[in-house]
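Visitor: pasting the structure only:
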């Protein structure tokens, strides 16, 4: 794994398998997200990963905090800042990004993301018009679930970085017609002039 320096200390991401094993003990639904969700959809490695992302529903946050009782958890409750996530603390709706490490002063090991839901629907936090049944949000892998690639690409579509462009290019040939239609419709709502739309419809 690549070591990345940040103002809040270095990232040395844990191997994906170790994080998956940890979360198998969670009393909540969870899934692999971020770049690994795209890589798993592609079916093989094509770039390095600076972090590991695990997503859970906001309503399950306390169950996950209890799972991580022995870890040092910090939340980006205000953009550009980190503060400790205290045990049994219910985070505000503005907080959705949590950094996790084994002990204070150590390297950050993985990132926890809080997703929104209403009833049986996942709700896209940046635009609540975009929704999906929770049963169709993720894809099963042996022993865990990963975020569907079209949903992960929606997150990556906001100001895509070079690695996001690479993820899009690698997974695009794997997307079914239904997946392309869903992502194109979601982009039409949030980013109507996004350049990915032409590629979704034309390749």
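Guide: Sure thing, it's come through. Note that the structure is predicted; figures quoted are calculated from it, not measured.
Visitor: hey, let's count contacts and neighbours off CA atoms from now on
Guide: Noted.
Visitor: Spell out, range by range, the strands that occur in the protein.
Guide: For the chain, the strands defined by DSSP state E occupy 3-4, 11-12, 30-33, 53-57, 72-75, 83-84, 97-101, 108-118, 121-123, 131-133, 138-141, 144-147.
Visitor: Tell me what angle the longest one forms with strand 53-57.
Guide: So that's strand 108-118. 30 degrees (axes from the mean of the first three to the mean of the last three Cα atoms, to 10 degrees).
Visitor: by how many degrees do strand 108-118 and strand 97-101 diverge?
Guide: Going by the same axes, to 10 degrees, strand 108-118 makes 150 degrees with strand 97-101.
Visitor: In strand 108-118, which of the residues would be classed as buried?
Guide: Buried residues in strand 108-118, defined by neighbour count with 16 or more other Cα atoms under 10 Å: 108, 109, 110, 111, 112, 113, 114, 115, 116, 117.
Visitor: here comes the other one, which I'd like you to weigh against the first:
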């Protein structure tokens, strides 16, 4: 796995299988997300990954923190900074990005991303008008865990349009179903109005 440097120490992500094995001890919903969610949808390896992302619901954060009580967890609060996440702390509503490593001297190993909900609906944290049933978020990976549905992951990736996000969109576009393309096109229209991915989704 690649090693990258940050102002808060190096990233040296664990293999995806090791992170999945850890989270199989968690009895609340969670999903492999980020670039790996797209790669699993594509069905083949096509790029390196600088991190491993696991998504879970904000309401389940304390179960996850207890699972990781022996790990060194930091939260981006406020964004652009990192501070320790205590085992008994309920995170504020604006905090959703958590970095995790084995100990304070080690490299960062994976990220947790907290998703918002209203009952049994998922809420897109950048635009609360965008919602869908929680049951539709995860897709079986065929490997004993769920991955985040690709159209949802692409919505998260649609903001920055980094080169890796463009590559992920290009690679997964041929395997998106008609309903997945339609949903993403409609949500991009709602959030942005115009967006460079919309024309390609409708071809």
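Guide: Received it, and whenever you're ready, just let me know what you need. Small disclaimer: the values here were computed from a predicted structure and weren't measured.
Visitor: What TM-score do the two superposed chains give?
Guide: TM-score of the superposed chains, computed with TM-score structural alignment, normalised by the length of structure 1, equals 0.99; 202 aligned residues with a Cα RMSD of 0.5 Å.
Visitor: so of the strands of structure 1, which one's packed in deepest?
Guide: Across the strands of structure 1, averaging neighbours per residue (mean count of other Cα atoms under 10 Å) puts strand 30-33 on top, at a mean of 25.
Visitor: superposed on structure 2, where does it end up, distance-wise?
Guide: Taken over the aligned residues, the distance from strand 30-33 of structure 1 to structure 2 averages 0.4 Å (mean Cα distance after the TM-score superposition for structure 1).
Visitor: same for that strand, what does it pack against?
Guide: Where contact means 3 or more Cα pairs under 8 Å, 6 or more residues apart in numbering; DSSP states H and E, strand 30-33 of structure 1 is packed against strand 53-57, strand 144-147.
Visitor: Can you tell me which of those strands is nearest to residue 161 of structure 1?
Guide: Checking those against residue 161 of structure 1 by Cα to Cα gives strand 53-57 as the closest, at 16.7 Å.
Visitor: Would you tell me which of the helices and strands packed on strand 30-33 of structure 1 gets closest to residue 159 of structure 1?
Guide: Closest among those, using Cα to Cα: strand 53-57, at 18.6 Å.
Visitor: now what about that closest one, what contacts it?
Guide: Contact with strand 53-57 of structure 1 is made by 28-36, 110-117, as judged by Cα atoms under 8 Å, 6 or more residues apart in numbering.
Visitor: Now with 10 Å, please.
Guide: 13, 16, 19-20, 23, 28-37, 63-64, 96-99, 109-118, 122, 146-147 (Cα atoms under 10 Å, 6 or more residues apart in numbering).
Visitor: got a list of what the residue most central in space within structure 2 touches?
Guide: Centroid-nearest residue in structure 2: residue 33, 3.7 Å away (criterion: Cα atoms, centre = their mean). By Cα under 10 Å, 6+ apart, the residues touching residue 33 of structure 2 are 39-40, 52-56, 111-113, 138, 146-150, 152-153.
Visitor: hmm, try it at 6 Å
Guide: Residue 33 of structure 2 sits next to 53, 54, 148 when contact means Cα atoms under 6 Å, 6 or more residues apart in numbering.
Visitor: again, but for residue 32 of structure 1
Guide: Per Cα under 6 Å, 6+ apart, neighbours of residue 32 of structure 1: 54, 146.
Visitor: Kindly check the end-to-end length of stretch 15-35 of structure 1 for me.
Guide: End-to-end distance for stretch 15-35 of structure 1: 13 Å, by Cα to Cα, to the nearest Å.
Visitor: in structure 1, which spans are helices?
Guide: Assigned by DSSP state H, structure 1 shows helices spanning 16-23, 35-42, 61-67, 149-156, 162-171, 177-190, 196-202.
Visitor: do you know which of the ones you listed lies nearest residue 91 of structure 1?
Guide: helix 61-67 (8.1 Å).
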